[in-house]
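In: Sharing a model prediction with you, sequence too.
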Amino acid sequence: MFKKDKNKDSNNDVKQIICIKWGSKYGADYANKLYGMVSRNITPPFRFVCFTDDTTDVRPEIECQELPPLDITMPTNTLGKWPKSRLWGETLGDITGTVLFLDLDVVIVDSLDPFFEYGKPDDVVLSYNPSNPLERLGQTSCFRFQVGSLVSLQDKFKADPQGIADKYRFEQRFVTRNVPGGVKLFPKAWVAHFRRKCRQPFPLNYVKAPKVPKGARIIIFPGGLYPTNAIDGRYDKKSANNIKDHLKNLKQPKNLKHPLRHLRHFILPVDWVEKHWRE
């Protein structure tokens, strides 16, 4: 059970949710569905701000603001989402105070209120990253911070963007290790990694659909498996969406080299993702 700060009454605060959308990878439908999920899973008042370079077809309830300026060349050939560094500046549009950042491709399955009540208002709080269990690592798919509190991170990054990306690989590792005073992590159960915590182990993945883990509030989708794939029952956009074709693909040379891996990489259609991931 999380501990609520006794000096903070979140019901009297405007809860501020932000996201960032650049380029063409995610269309307006991702922002629109994220807003829909937020609005169904939060106690008002709240505001929802999308920093974007393209407002086409974004629903009117969303406050669209320009991408925060950052005059650098973004790193190349890196796995991290380094354009998120735009959010680390001294100012962030017209927003001040506490913000909760969410990736566009998360699925919200329970109330977001506790994310604003956890810890102290000026804490930088990341979701737990299960990818490296021996490393205390946060995940920036969902994290809370005070606007202006990450300026030192942006300054370090601006000084050597490619060098920082090469050293840390992922922006969440850079954030975890460099926030002044350190970061805190939300309770592990609150933010669940779809591939690691929701999908069934082999061979149950052929008879049972992925589940919502106990205590989960947000499901994140790193690693090329997106909500659209989960709804269709595909492990990724190139995978088969039925058992017959998936097993048939085992004969492909690349899959014969790692047969167990291929057998594990199958999911049945996930109806609860379709239920929650909508406008």
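Out: On my side now, so go ahead. Residues are numbered from 1 along each chain as shown.
In: okay, CA-based contacts and neighbour counts for the rest of this
Out: Will do.
In: Identify all contacting residues around stretch 170-181.
Out: With contact meaning Cα atoms under 8 Å, 6 or more residues apart in numbering, stretch 170-181 is reached by 78-82, 124, 137-140, 150, 152-153, 164-165, 168, 182-183.
In: Hmm, I typed the wrong one, I wanted stretch 230-249.
Out: For stretch 230-249, the surrounding residues in contact (Cα under 8 Å, 6+ apart) are 206, 224-226, 229, 255, 263, 265-271, 273-274.
In: wait, which of the residues you listed is closest to Phe101?
Out: Among those, Tyr226 lies closest to Phe101 (Cα to Cα), at 18.4 Å.
In: From Tyr235, how far off is that closest one?
Out: 9 Å (Cα to Cα, to the nearest Å).
In: Pro203 too?
Out: To Tyr235, Pro203 is 15 Å away according to Cα to Cα.
In: out of the two, which sits in the busier spot?
Out: Tyr235 (23 against 11; other Cα atoms under 10 Å).
In: Would it be right to say that the more buried one lies in a helix?
Out: No: assessed with DSSP: H, G, I helix; E, B strand; the rest coil, Tyr235 is coil; it does not lie in a helix.
In: and the gap between it and Asp53?
Out: In terms of Cα to Cα, Tyr235 sits 30 Å off from Asp53.
In: Now do the strands in this structure.
Out: Along the chain, the segments classed as strands by DSSP state E run 15-21, 46-52, 63-66, 98-102, 107-108, 125-128, 138-146, 184-185, 191-193, 218-220.
In: Can you point out the buried residues in the last one?
Out: The one in question is strand 218-220. Across strand 218-220, burial judged by 16 or more other Cα atoms under 10 Å covers 218-220.
In: can you list contacts of that strand?
Out: Against strand 218-220 from outside (Cα under 8 Å, 6+ apart): 105-110, 141, 190-194.
In: Of those residues - the most surrounded one?
Out: Val107 (29 neighbours).
In: which of the contacts of stretch 230-249 are buried?
Out: Applying 16+ other Cα under 10 Å to those flags 206, 225-226, 229, 263, 265-271, 273 as buried.
In: Among these, which pair sits farthest apart?
Out: Largest pairwise distance in the buried ones among the contacts of stretch 230-249, by Cα to Cα, is 22.4 Å, between Leu263 and Val273.
In: Save the strands of the chain as JSON lines, and put in distance to Gly119 too.
Out: Below are the strands of the chain laid out as JSON lines (distance: least, Cα to Cα, whole Å):
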{"stretch": "strand 15-21", "distance to Gly119": "15"}
{"stretch": "strand 46-52", "distance to Gly119": "19"}
{"stretch": "strand 63-66", "distance to Gly119": "27"}
{"stretch": "strand 98-102", "distance to Gly119": "12"}
{"stretch": "strand 107-108", "distance to Gly119": "21"}
{"stretch": "strand 125-128", "distance to Gly119": "8"}
{"stretch": "strand 138-146", "distance to Gly119": "11"}
{"stretch": "strand 184-185", "distance to Gly119": "8"}
{"stretch": "strand 191-193", "distance to Gly119": "16"}
{"stretch": "strand 218-220", "distance to Gly119": "18"}
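In: ok, second structure coming up, stack it against the first:
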Amino acid sequence: MNRINKQFICINWGTKYGAEYINRLYAMVARNTSPPFSFTCFTDNSQGLNPEINALDLPTLNFALPVTKKGIWPKCRLWSENLGGLSGPVLFLDLDVVISGNLDDFFTYGEPEDVILARNPSNPLEKLGQTSVYRFPVGKLKPLLQKFALNPLDIAETYKYEQRYVTRNAPGGVKFWPKPWVLHFRQQCRRSFPINYFKEAKLPSNSKIVIFPGDLNPIDAIEGRYHSKESISTPLEHIKLGLKGVRNRSLSAHLRHYILPTSWVKNLWKE
């Protein structure tokens, strides 16, 4: 595959993330990709973005996105056959990933027509893909968008998560990145109890991207908490709070979920 086809895309809507996340993602891509490459962000607010980022309006939809208790579906906009003039394979990255290694191999692995996803370690028996990091040729997932448009709420409630819908319905099936390339922070980097009270989360040297699905965000890992609603505490303080019942989960989960401030996330997740 010609190196000029290193096309990165991301998407941003609403107020949860903003220019800080997008700029950091671009900076990490730039530090870990051999030029040339392109970086396109589809967004409803381009204020404050690095001028090197190709900021485009969100692809339009001719139907209303479903509102459900589980799953977030706005990324379906990227399944359009008209994606800001891009063509060929594009590599999608969630805004809250941390890039830990060179990304060039993500554009040479497999065949250009492949749909390749990260593995979801939370559902190993299901062989579920994770769309935090996935590559697809522009337009290949159009049939998914067409089917989704006919009954968005029914599909959203049936599949629960957009990644399951992609895994099960991508034309020609899906492939997965090699296991060491993409790591799930909560599942594969956090330390087990009681080591989590003494050692920060691990980062294998052969990893390339660390993803943060769920409530635990890079800033939480940097500050040392399981999610943003928790207070920051020392190991001893955290144990005392758990024993006193000052917690929103079982004592076992409270102890297992503690994380120390993670220095490598702080060192990598920056402009």
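Out: Looks like it arrived, so ask away. Quantities reported herein were computed from a predicted structural model and do not represent experimental measurements.
In: Kindly provide the TM-score of these chains.
Out: Scored against TM-score structural alignment, normalised by the length of structure 2, the superposed chains reach a TM-score of 0.96; 270 aligned residues with a Cα RMSD of 1.4 Å.
In: residue in structure 1 matching Asp96 of structure 2?
Out: Superposed on structure 1 with TM-score structural alignment, Asp96 of structure 2 falls opposite Asp105.
In: again with Pro36 of structure 2
Out: Match for Pro36 of structure 2 (TM-score structural alignment): Pro45.
In: now Phe185 of structure 2
Out: Under TM-score structural alignment, Phe185 of structure 2 pairs with Phe194 in structure 1.
In: if I read this right, its match contacts Phe221, doesn't it?
Out: Yes: Phe194 of structure 1 lies in contact with Phe221 (Cα atoms under 8 Å); the separation is 5.7 Å.
In: For Arg119 of structure 2, what is the corresponding residue in structure 1?
Out: Under TM-score structural alignment, Arg119 of structure 2 pairs with Tyr128 in structure 1.
In: What count of nearby residues applies to the residue nearest to its match when sequence neighbours are not counted?
Out: Closest residue in space to Tyr128 of structure 1, ignoring its immediate chain neighbours: Gly138 at 4.9 Å, by Cα to Cα, 6 or more residues apart in numbering. Neighbourhood size, Gly138 of structure 1 [other Cα under 10 Å]: 27.
In: try Ile219 of structure 2
Out: Counted with other Cα under 10 Å, Ile219 of structure 2 comes out at 17.
In: What's the match for it in structure 1?
Out: Using TM-score structural alignment, Ile219 of structure 2 sits opposite Thr228 in structure 1.
In: what's the spacing between its match and Val179 of structure 1?
Out: For Thr228 of structure 1, the distance to Val179 of structure 1 - Cα to Cα - is 34 Å.
In: could you give the angle of the longest helix seen in structure 1 to strand 98-102?
Out: When structure 1 is parsed with DSSP state H, its longest helix is helix 28-40. Interaxial angle of helix 28-40 of structure 1 relative to strand 98-102 (axes from the mean of the first three to the mean of the last three Cα atoms, to 10 degrees): 130 degrees.
In: List of residues touching helix 28-40 of structure 1?
Out: 19, 21, 48, 50, 55-59, 62, 104-108, 112, 276-279.
In: Same question for stretch 203-217 of structure 1.
Out: Residues contacting stretch 203-217 of structure 1 (Cα under 8 Å, 6+ apart): 108-112, 189-192, 197-200, 243, 263-264, 266-270.
In: With adjacent residues omitted, what lies nearest to Leu93 of structure 2?
Out: Val133 (4.9 Å).
In: quick one on the thing from earlier: any idea which of the contacts of stretch 230-249 of structure 1 is the one closest to Ile72 of structure 1?
Out: Once Cα to Cα is applied, the member of these that ends up nearest Ile72 of structure 1 is Gly224, at 26.9 Å.
In: Contacts only, for the closest one.
Out: Asp236.
In: ok, so what distance separates it from Tyr235 of structure 1?
Out: From Gly224 of structure 1 to Tyr235 of structure 1 the distance is 8 Å (Cα to Cα).
In: Please identify the residue in structure 2 that aligns with Gly138 of structure 1.
Out: Checking TM-score structural alignment: Gly138 of structure 1 goes with Gly129.
In: Am I right that its match is in contact with Arg135?
Out: No: assessed by Cα under 8 Å, Gly129 of structure 2 is found out of contact with Arg135, at 11.7 Å.
In: which residues are common contacts for these two?
Out: Leu117.
In: Gln16 of structure 1 and Gly233 of structure 1, how far apart?
Out: 33 Å.
In: So between those two, which is more surrounded?
Out: Gly233 (23 against 19).
In: how many neighbours does the residue mapped onto Lys211 of structure 1 from structure 2 have?
Out: Alignment note (TM-score structural alignment): Lys211 of structure 1 maps to Lys202 of structure 2. Neighbourhood size, Lys202 of structure 2 [other Cα under 10 Å]: 13.
In: Tell me the spacing between Lys202 of structure 2 and Thr262 of structure 2.
Out: According to Cα to Cα, Lys202 of structure 2 stands 9 Å off from Thr262 of structure 2.
In: now swap in Gly172 of structure 2 and tell me
Out: Going from Gly172 of structure 2 to Thr262 of structure 2 by Cα to Cα gives 40 Å.
In: wait, doesn't Pro69 of structure 1 sit right on Arg86?
Out: Yes: Pro69 of structure 1 lies in contact with Arg86 (Cα under 8 Å); the separation is 6.7 Å.
In: more neighbours, those two?
Out: Counted by other Cα under 10 Å, Pro69 of structure 1 and Arg86 do not tie: Arg86 has more neighbours, with 17 against 11.
In: List the contacts of the more buried one.
Out: With Cα under 8 Å, 6+ apart, Arg86 of structure 1 has these contacts: 67-70, 154.
In: Can you tell me which of these is closest to Pro133 of structure 1?
Out: Of those, the one sitting nearest to Pro133 of structure 1 (Cα to Cα) turns out to be Gln154, at 26.9 Å.
In: Can you find the partner of the closest one in structure 2?
Out: Per TM-score structural alignment, Gln154 of structure 1 is aligned with Leu145.
In: Tell me how many other residues crowd that match.
Out: Leu145 of structure 2: 18 neighbours (other Cα under 10 Å).
In: Same check on Arg199 of structure 1?
Out: Count around Arg199 of structure 1 with other Cα under 10 Å applied: 25.
In: so what's it closest to, chain neighbours aside?
Out: Nearest one to Arg199 of structure 1, counting by Cα to Cα, 6+ apart, is Pro210 at 4.1 Å.
In: so how many other residues sit close to the one you found?
Out: So Pro210 of structure 1, with other Cα under 10 Å, has 24 neighbours.
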